[in-house]
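>>> Pasting the sequence and the predicted model now:
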Amino acid sequence: MKKHNYSAGPCILPQEVFEKSAQAILNFNDSGLSLLEISHRSKDFVAVMEEARALVLELLGLEGKGYQALFLSGGASLEFLMVPYNLMKVNGKAAYLDTGTWASGAIKEAKHFGETLVVASSKPENYNFIPKEYSIPIDADYFHCTSNNTIFGTQMQSFPKTTIPLVCDMSSDIFSRVLDFSQFDLIYAGAQKNMGPAGTTLVVIKEEILGKTGRTIPNMLDYQQHIAKESMYNTPPVFPVYASLLTLQWLKNLGGIAAIEKINNQKAALLYNEIDSNPLFEGTAAKEDRSKMNATFVLKDESHQEQFDKMWKEAGISGLTGHRSVGGYRASMYNALPLESVQVLVDVMQELKNRVQ
């Protein structure tokens, strides 16, 4: 039976990425050696890293605009620390928008470096919406936001205009929709949603914002060091970088971000239409802030839970259970999830309605 993977991450990737990366583990570039055993300084892998970094900037429309792309280790959680280390001045301050668990984690780390202002928060309402009315202090060293909130199913539909550097955690929706990415000065994203397997983190930086903190930064946490060493300051996570390159190639061949956005819009519309029209279900996020990556919803009558759970599992659906802090269900519809899989879920929801009524 075909599986329909709604896992929030690590998550579904294109089938061709699995096939090509599996072959590379056995025999990389017809070298007779595994990707897992070749030197990261070898000609073959240096070419992988160079192409991956270049393809990131190409897909985001940032070529020749003063940006560098890095593939680092430590997950997006390490970037919570690296961002203030590299951008917050000694005795400086930063501004943050609190829209969920990961945003609050970033705020916690920033407080180790200086004054950290939370300009707005949706925490009192269990993060079920994106705050809109807030002001950003122009004397802050940067403003940080999280574009998509996997746990709570909310997504920023627009971004504030500001004269200070704009930093965005795009871990769960990068490469999923067309944006003017040049409005951001620093973007970071864990690979394991739309780009590759867990183990590497993409960081895209406008170089001109670096080197202004007045602090000494340990080499491993210094973006400038990683740029100078072309993302190879230390041994990179070879396999996750290669699998990310394959996913970026898949996306380019599909037609790039504009092409995948159309598919993502279709998937989200199909599922949200069912959530809104089916009397057994309701969404948990404010409609104007609904995420096209992570749809969160609940059964209005929990007495149907056992039956519904049995039905979607029998249909080959996996990873639909919601996060414990929200409950209910979470359908993660990342780039590689086909429209067909969303239709399977919608069919199950409709069948439940037919059985109950």
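Arrived safely, thanks for sending. All of these numbers come straight from a predicted model, not from anything done at the bench. Residues are numbered from 1 along each chain as shown.

>>> When you work out contacts or count neighbours from here on, use the C-alpha atoms and nothing else.
OK.

>>> residues contacting V119?
V119 makes contact with A95, Y96, L97, D98, Y134, S135, I136, according to CA atoms under 8 Å, 6 or more residues apart in numbering.

>>> From the chain's centroid, how far away is stretch 248-262?
Average the C-alpha atoms of stretch 248-262, do the same for its chain, and the two points are 16 Å apart (CA atoms, centre = their mean, to the nearest Å).

>>> Would you mind listing the buried residues in it?
Of the residues in stretch 248-262, those buried under the neighbour-count criterion (16 or more other CA atoms under 10 Å) are L248, Q249, W250, L251, K252, G256, I257, A258, A259, I260, E261.

>>> one more structure, for comparison:
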Amino acid sequence: MRSFNFSAGPAMLPEAVMKRAQDEFLDWNNTTMSVMEMSHRSAEYLSVAHQMEADLRDVMNIPENYKVLFLHGGASLQFAGIPMNLTQAGDTVDYFDTGVWSAKAIKEAKRYVNVNIVAGGGQNPTEIPDSSEWKFSEDAKYIHICSNETITGVEFKEAQLEQVFAQGKPVIADMSSNILCREIDVSKYGMIYAGAQKNIGPAGLAIVIVREDLIGHARSDCPNLMNWKTYADNESMFNTPNTWAWYLAGLVFDWIKTSGGVKAIAEINQRKAQKLYDYIDNSGYYSNSIKVEQRSWMNVTFNLPNEDLNADFLAQTKAVGLLSLKGHKAFGGMRASIYNAMPEAGVDALIDFMQKFAQSNPV
């Protein structure tokens, strides 16, 4: 029996995907080759790539006037790629500073443009400030958000997103840790980007979904491999892609389709998150510090009543197959990442363990 892996990334993959990859590992589609061994320009591999993109477009309902790019460098490379593709020297851009990943994006953008902080700041904020505190720039070329802060578990919700969209600027969203967890209207965004290693597939792949009119404006000194037009003009194959990661991502997209699509997955995700938060809030033992209205569906952070209990909690969870629950060093405590591939049974098992641990370790 496989363990339940609550890692924030690289994260667990759906078991059905792992078994299919295992079955096809040595001989994909009767080619007598592994998909890892094929030329990325062969007809066989192009069929994999084209189907992968078609399935992603299907499950996310991506409009035709958006390009889907499959890139190297993880989401972090886009921290520089975004200003290099969308701005010129001296331009101003707007960023929300809602956590560690927002701060990293801001630090990189400041190398190229003037960055206005719309709201937020400080170390590990536990909420997104009220919109009455937001300060947008009139001349901003775009507005950047991290829609879900993986480390703390703070997530933009619909009401706040609508106020961001209302500014009429291209909205750029880092969705690395909540892409595909619920339905979204892609047409409201200028560009969406995400690292694959949480809800899509293995590490080593980043996905960019970008409106076509935002492509082709890169700075003259933008390297070819950071220029979105390079990938758009070459089916993301200007150089050799991470073929194995593309293949596995394609299997995940197919799994989402056969599981009822993002809508069905979202219903499960909401149940998983709600039951875990409900237990934490009503336990009288564990606590969550994130503003209730902004709690993440994907990354549930919590604290024990005494930090001295942390090591014992982690040792015992590992012993029963509940893995990778240690919180990020920047935030401490515990973190249960319950991405799409985490079955509801995993959350039930975690809650059962937490109940027994609390009974055995009263404070």
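Sure, I can see it. Quantities reported herein were computed from a predicted structural model and do not represent experimental measurements.

>>> What does the superposition give as a TM-score?
The TM-score (TM-score structural alignment, normalised by the length of the first structure) is 0.95; 355 aligned residues with a CA RMSD of 1.5 Å.

>>> Show me what L251 of the first structure aligns to in the second structure.
When the second structure is aligned by TM-score structural alignment, L251 of the first structure is paired with I256.

>>> Give me the secondary structure label for that match.
Assigned state for I256 of the second structure: helix (three-state reduction, DSSP: H, G, I helix; E, B strand; the rest coil).

>>> which non-adjacent residue is nearest it?
V262 (6.5 Å; CA to CA, 6 or more residues apart in numbering).

>>> now the one you found: how far from N306 of the second structure?
Applying CA to CA, to the nearest Å, one obtains 38 Å for the distance of V262 of the second structure from N306 of the second structure.

>>> what does S102 of the second structure give?
Shown here: S102 of the second structure relative to N306 of the second structure, a distance of 30 Å by CA to CA.

>>> next one: A21 of the second structure
Distance check for A21 of the second structure against N306 of the second structure: by CA to CA, it reads 43 Å.

>>> Also V154 of the second structure?
From V154 of the second structure across to N306 of the second structure, the span is 23 Å (CA to CA).

>>> of those two, who's got more company?
In this comparison of V154 of the second structure against N306, neighbours counted by other CA atoms under 10 Å, the higher total goes to V154 at 31 against 11.

>>> Would you confirm that that one contacts G120?
No. V154 of the second structure is beyond contact range of G120, at 11.9 Å (criterion: CA atoms under 8 Å).

>>> Identify the contacts common to these two.
When CA under 8 Å, 6+ apart defines a contact, the residues bordering V154 of the second structure and G120 alike are T98, I128.

>>> if I pick the match of L251 of the first structure, what's in contact with it?
Applying CA under 8 Å, 6+ apart, one finds that I256 of the second structure lies in contact with V59, V262, I265.

>>> helix or strand for the residue nearest to I256 of the second structure, which one?
Assigning secondary structure by DSSP states H and E places V262 of the second structure in helix 261-283.

>>> so how much does that helix differ from the first structure once superposed?
Comparison of helix 261-283 of the second structure with the first structure after fitting gives an average deviation of 0.6 Å (mean CA distance after the TM-score superposition for the first structure).

>>> So what touches the next helix or strand after that helix?
Where DSSP H and E defines the elements, the next helix or strand beyond helix 261-283 of the second structure is strand 299-302. For strand 299-302 of the second structure, contacts defined as CA under 8 Å, 6+ apart pick out 8, 150-153, 273, 276-277, 280, 286-289, 327, 333-339.

>>> Likewise for stretch 227-235 of the first structure?
Contacts for stretch 227-235 of the first structure (CA under 8 Å, 6+ apart): H40, M49, Q68, L70, F71, L72, M220, Q225, H226.

>>> Now do the helices in the second structure.
Assigned helices in the second structure, in chain order: 15-24, 43-60, 74-86, 100-109, 158-165, 228-232, 243-258, 261-283, 310-319, 344-360 (criterion: DSSP state H).

>>> For the ones you listed, could you give me JSON lines that also reports distance to W297 of the second structure?
Putting the helices of the second structure into JSON lines (distance: least, CA to CA, whole Å) gives the following:
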{"stretch": "helix 15-24", "distance to W297 of the second structure": "21"}
{"stretch": "helix 43-60", "distance to W297 of the second structure": "18"}
{"stretch": "helix 74-86", "distance to W297 of the second structure": "20"}
{"stretch": "helix 100-109", "distance to W297 of the second structure": "17"}
{"stretch": "helix 158-165", "distance to W297 of the second structure": "13"}
{"stretch": "helix 228-232", "distance to W297 of the second structure": "30"}
{"stretch": "helix 243-258", "distance to W297 of the second structure": "17"}
{"stretch": "helix 261-283", "distance to W297 of the second structure": "5"}
{"stretch": "helix 310-319", "distance to W297 of the second structure": "21"}
{"stretch": "helix 344-360", "distance to W297 of the second structure": "12"}
